[in-house]
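**Q** I'll drop the sequence and a predicted model, then ask my questions.
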Amino acid sequence: MDTASPEAARALPRRSSVLALLALLVVGLAAVLLTSSPTPLTTDAPADVFSAGRATTHIEAVAAEPRTLGSPAHSAAREYLVGELEALGWRTSVKSGVGWYSPTDGATQRGARVHNIVALFPGTDPTGTVVLAAHYDTVRGSPGAADDGIGIGTVLESARAITAGPAPRNDVIVLLTDGEEDGLLGSQMFTQTRSPSLGPTVVLNHEARGNAGIPVTFRITDPNGTLVETLAHAPGANADSFTQFGFEVLPNDTDFKHFAAAGFHAYDTAIARGSAYYHSPLDTPDRLSHESLQQMGDATLTVARELVESDLTALDSGGEDVVTAAPWGLIHYPRWVEFVLTGLLVAAVGWLVAARIRRGEATYWTVAAATGVSAVAVGVAALAAWLPWFIAMRLAPGMASPVTSEPYRPDVYQLAAVVAAAGVLVTTYLWARTRLPAASLVVGAFVLIAFTSVIALPYVGVASVLVLPALPALAGIQIARFLTDRPPLPTLSVAVGAVPAALLLVPAVVVSFDAGLMFGAPLAGVFVAVLFSLTLVLWEAVLPSSATRVGRISVTQTAGTAVVASVLVCVLVAGYLNRDGATDPRLEHLWYALDSDRDTAIWASPDSPRSEWSRELLVDPASPLTAEFPWRDEPMAHGPAPVAPLQAPEMEVLDDTAAGGARELRLRLSSPRGANAVGLWVDSTTATVHGATVDGHRAEPADDFGFRFWAAGPEGVEVTLTLSVLEDRVGLRLIDLSDDLSVVPGYEPPTDRVVMAPTVVVSRSLRI
């Protein structure tokens, strides 16, 4: 096919196009730098401002060791936090009770005795309540300086600054929830037992999935119009409706879930960079970004101060806004505007298609083919961006965190992802240009963007990710067609039209990686593809002709080879930077299970062995270990272990009655060795559970009934079961669970490895 169409005669000058692309890259990188975090303020900062230095004092106090439910460190942290709030003059209390989580898939239920810290600063003329929320418990083995020390520090320092200012109009509550890590238990109890005196309530919830990065308000309840407008006034605030959509398709959750379900208005804000440290023993105060802490605190204090002086009864009247972040602040507009903008894009693209076909620069067939090529290119770019890290993990799995599959130093892997995606797009374009007119390829890219925007409209904010950069870019291209007789102006028009794309999409590529390489790299590849599509007119002028050859190799083959070589170099450099011994200690899971009935023990891990040390312990092939770990069905690597002298959990039968084919058991479970949690599972071949209460809280009946209960204490926990009996005796499986592997004889962790979520389980079986 002859591609030397009238479009080729009007191609932009190569030199000016190169300069335009470089300028757009500079604009995009400048936008990334402009969103960097502020300089942390020290402890001598003015009393009415947020100080990361003062907030760090609280984080260091509570994050010296893990705060697992029922542990001494957990109790000590609670006492410290209560004391600090009382010292500020807030009316502080500890609300205790049972929090419970029943998974909808019938898996093991979870509960705990939780102790929420609630402190009130009464308003002068309240219209409602502003709640500053974080959680103070941690997973096993992690001191939780980020998760959720950053939330604790933000909340306490914001509370101090509010106290130092004028008396607020609305009531303000500091809520430090308990049991978040094992099923959002504290927030569930708080919302179910909340006081009616709260009135209209807005919650600022704080979280972390890493130890650095820009704090992003990734979820806001609807109606969100007033909340978004308030957030937009905060320095360094970052929010995005697309991020909310992305988070909601993931299995993760936060206390926000219960706040929203209870009808509260709420923000959910978190940092996510540095996720290799998430839930790790290395989540320590010295590794937490003070810049991120300062930025989170600045935004929280500004939003809280505005809300405490607002009429909170008006929050329900706010509309539904779409929001996205720009270097200068938040862009937000009513939801109906997103429909209008998408309609304008569809109309403009339709006009573009008709005009190019009318001028003979394209046909319906070539536009359709180009649209298909663009769709394939986007998919392959996303795959190519994901592939370098996927391959690296297969070659050296020890580099990746067992929780987030992220290395300590991901930057060069991120560069490899961007290079791979861009390389696929350039190579695909060079290949397609030998088969389709350049004009059709440009039009096809815009058709794909418009079509995707339309099908994304049901999901708030997703269409805007494409429409906001595409409309100006399309306008720049169309204006350039009327300036062909004035050589510098067409290139300038296209470049100016693409500036919004650079401002929005280059930061989007960078922020995508906060989701981690496994999830963020493919998304970054998609954003690279969108940016490439919107600047395709410039690339068409810059890239060599498809007929160009380097020796006997075509330009397409040359480009492909260069891309593969570049990605390979990036992967090798990244692997060297993340080599064993060059970073913080690598992370491993290691669990221990003692079967007290058989007096046998095993080592186990939910992951494959990641080092010579763990391979020596986990010598047997992975298989389900439901007897040792009744809450897990997935295969686990394992191997024999020494038998530790640990007491088994105990069960006392308090009452046993039978009537009409049903049997009711009242039991007390306890852990003589003082483990953090106890658990009970009913053998479904011997009985079916029709009703159950645990520590007075109703559990969901199930054919395969089981639960884990944290912080039962020395007195244990009382359980009532109503059963239909299938055999003469009911089979029960008991466990208790702690987190100190040093109780195992001969256990010596290597100095170059850190064990995540250390677990010690002692089990026994009973038939009654």
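**A** Sure thing, it's come through.

**Q** CA only for contacts and neighbour counts going forward, please
**A** Noted.

**Q** quick check, residue 98 in a strand?
**A** Yes - Residue 98: assigned to a strand according to DSSP: H, G, I helix; E, B strand; the rest coil.

**Q** measure it to residue 706 for me?
**A** 17 Å (CA to CA, to the nearest Å).

**Q** and here's the other structure:
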Amino acid sequence: MLGLIVLVVIGINHTYPTKPPSLAASLSSFSSTRAMSHVWKIASKPHPTGTYDNEVVRNYIVGELFKLGLKPEVQSTFVVNPQKQYAGRVYNIIVRLPGQHSGKALLLSAHYDSVHTGPGAADDGASVAAILETFRALKTNKPLQNEVIGLFTDSEESGLLGAEAFVNEHPLAKEIGLVLNFEYRGNRGAFMMFETSQGNGKLVQGLACAVPFVMANSLMYEVYKRLPNDTDFTVFKKAGIPGMNFAAIEGLTAYHTQLDRPDLLDQGTLQQEGEIMLNLVGYFGDASLSDLKAADRVYFDLPGLGIMHYPASWSVKLALLLLLFFVSILACACMKQIAGLKAVLTVGALFPIICLVLALSGHGLWHAVLKFHPEYLTFVQGDTYNSLWYLLAFVMINIGLFRIIQAWVSRWFQLFEIVLGVMTFLMLLNLLSAIGLPGASFVLFWPLASLAVAIGIIIFTGNNNYRSFAALVPVFLGGIPGVIIFTILIKSIYVALTAHMISVVMVCLAIVLGLLTLLMEIAGYYRVLVGLCFLAGFSALVAGSATSSFDSSRPRQQSLFYVFDNQSQQAFWLSSDTQPDPWTASFFNKVTEMQALPVLYSDRPSIGWMSVAPVFSSAVPKMSLQEDIVKVNGRHVKIRIETSKHAVKQKIVLDGADVLYSKINGQRYTDSRQSTWAINAVGLRDEELVIEFLVEPEKTFTVKVKETAYGFENIINSMPSYLINSPVVQNNTRSIISVLKFDKH
């Protein structure tokens, strides 16, 4: 049992970053201390696209690049992204570090804009700082073979517009052989490689050589291949540029909030990011980038061993070989009457039910916690400040529950029937994984393979005394891969999906406990283990409750935004909070129940609070009709919108008629029939927006424009220190809506 605890500790420790170096780090190495000086400058305040503070950050980055003796370029362009329904003016920063030879270049990418609800120290100021520090370190060494390009994109948080502008408009985009994109979805934890382009064989091999200590596995690759996701890397991948995407994801409660501050950024995480970046540049900077596409590989990392990898095409073959080996073990066990085939198959059929029981247990426990602590629902991200207490609680309680179920099952089945039954189900699951999700096959294959060898040694040698030292050694060694892999997996999945998806984590726990059935039986002390597990689990629940309160260091999230409707000449306070804090509730004193919020007011269909507000003086969006002509193919309408001085974002919606074709500032936006048409424009400041529609004739329709500015300075009193704005796009904003009505022509 002590050995298992040691293995779990090793696995958990692997999910934490390296320690930052001393102040005396050499000039040729990466120093998080030096990089932090940039983070403090970049993340002194929020700097979303189109704001003055965004311009200040841009000028700082350009100035620092000039100090390094480089010649940065600012790409200024208007770009549209129809898939994201965004358009706007962006200012990308591009810098080149020449190589010794011509050829494909290596691109380092990070975005320098932030959301308006947080200063962006981690997301993505830390990555910007890491690139600056990496370029400084590169300048101290001899030039690499390949050119290295630094890309600091604008407007990643608003429709990935900066990356779209670079890929579609900048001539350097065609010279890129490899892109390395760096992101944050938290402010701490191990820096991981979580996504690659398709055909990742050479990339994974290079990663394993350059930075074997990085967290990476092809399970994440399989998941991200099938899910829509929103980082700049999405744009590069769609353009067919080979690359890898990196991020730190722990500390989700800081993501896109005022807690994303420099003083709360884990310097160990930043140090690990920088070391990964610098080592990868060193490796790929001297490698051929002309043809990096190769067959996908299965890959995963292990503590102390680095990244293990092999061709994904091997997955099915390995799964079949393992299945044949297992069948021989099962046949031998049946021949020696150690197990009965019918009993083994029965246990195999029961095991997914046991997995379901643990999943439901975890789900039920979390919902019970929410009954006691409904304030946890205020966290938009789904995480809580004390979430690791709940992970410990769910794991320990469900280990105890599993042992109880295991003891109950053992009344009807022999030990090896249970062990082989669990393995039968998992062998079939492993084969299905190898066929359908080859990148995920390592999760089951290696734990099963090592356990099969251990069980095979016992059964083939006829050592029926499974408690003997001769049996204990192979069983313990056979359990090592499963414990290590699943410890890392359980922690990573919990951090990624939060407690709201605890059922997925509990299925993983059930699988590894099933693999450890024989080892737990050898360990004995059934009642003691169950008692200790329940004691530890419920103690962790108590610790979670004891640390659930909010204060200035662990503030509560709240929602409040303001809308003035110019058509009705009415203003409103709005909130999407289900249970508003007393400070927020004070804006809704005369409101007794929640209601459906107008979609344009809240940016999405939602339920919330809405009350009449004072009308604050502010400029109304100016719309002028430039053209309204009916032709054979439809009604042609051109509108000019003048951006107000303080507005940083506009949302334009057309209601009442289908749009057949549209342009934004002369660029094609849609070219097929749209029953709902909308566009979000950012970064325009004093720039005009010209929109052209081709709509159905003989229709009455309206064009609504919502202009948005950030913050309530000089309008309301400041929030209490125990509150922060929740990371939702409309929070902490004031908007003005104007309507232009079109009658039938």
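**A** Everything's here; your move. Just so you know, these numbers come straight off a predicted model, no measurement behind them.

**Q** TM-score for these two?
**A** Superposed pair, TM-score by TM-score structural alignment, normalised by the length of structure 2: 0.92. Supporting alignment: 728 aligned residues with a CA RMSD of 2.4 Å.

**Q** of residue 98 and residue 706 of structure 1, who's got more company?
**A** Neighbour count, other CA atoms under 10 Å: between residue 98 of structure 1 and residue 706, residue 706 has more, with 25 against 20.

**Q** what does the more buried one align to in structure 2?
**A** Aligned by TM-score structural alignment, residue 706 of structure 1 pairs with residue 678 of structure 2.

**Q** dump the residue contacts of its match.
**A** By CA atoms under 8 Å, 6 or more residues apart in numbering, the residues touching residue 678 of structure 2 are 85, 651-654.

**Q** and the spatially most central residue of structure 2, what does it touch?
**A** Per CA atoms, centre = their mean, the C-alpha nearest to the average position across structure 2 is that of residue 185, at 5.4 Å. Contacts for residue 185 of structure 2 were tallied using CA under 8 Å, 6+ apart; they are 122-123, 247-252, 255.

**Q** of these, buried ones?
**A** The neighbour-count test (16 or more other CA atoms under 10 Å) applied to the contacts of residue 185 of structure 2 identifies 122-123, 247-252, 255 as buried.

**Q** now those as CSV including secondary structure?
**A** Output for these, formatted as CSV (three-state DSSP):
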residue, secondary structure
122, helix
123, helix
247, strand
248, strand
249, coil
250, strand
251, coil
252, helix
255, coil
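
**Q** just to revisit the earlier point, which of the contacts of residue 678 of structure 2 tops the neighbour count?
**A** Most crowded among the contacts of residue 678 of structure 2, counting by other CA under 10 Å, is residue 654 at 23 neighbours.

**Q** how about that residue, what's its partner in structure 1?
**A** So residue 654 of structure 2 corresponds to residue 682, using TM-score structural alignment.

**Q** what's the neighbour count on the closest residue to its match other than its chain neighbours?
**A** Spatial nearest neighbour of residue 682 of structure 1, chain neighbours left out: residue 732 (4.8 Å); criterion: CA to CA, 6 or more residues apart in numbering. Number of residues near residue 732 of structure 1 (other CA under 10 Å) recorded here: 18.

**Q** quick one: contacts for the match of residue 654 of structure 2?
**A** Residue 682 of structure 1 touches 688-689, 704-706, 730-733, counting by CA under 8 Å, 6+ apart.

**Q** what lines up with residue 191 of structure 1 in structure 2?
**A** In structure 2, residue 191 of structure 1 lands on residue 167 (TM-score structural alignment).

**Q** isn't residue 151 of structure 2 up against residue 97?
**A** No - look at residue 151 of structure 2 against residue 97 with CA atoms under 8 Å: they stay out of range, at 11.6 Å.

**Q** neighbour count winner among the two?
**A** residue 151 (27 against 20).

**Q** helix/strand/coil for the residue mapped onto that one from structure 1?
**A** The alignment partner of residue 151 of structure 2 in structure 1, by TM-score structural alignment, is residue 175. Three-state assignment for residue 175 of structure 1 (three-state DSSP): strand.

**Q** right, and residue 175 of structure 1 touches residue 118 too?
**A** Yes - counting by CA under 8 Å, residue 118 is a contact partner of residue 175 of structure 1 at 4.9 Å.

**Q** so where is the longest strand seen in structure 2 in structure 1?
**A** Selection of the longest strand in structure 2 by residue count, based on DSSP state E, yields strand 86-97. With TM-score structural alignment applied, strand 86-97 of structure 2 matches the range 110-121 in structure 1.
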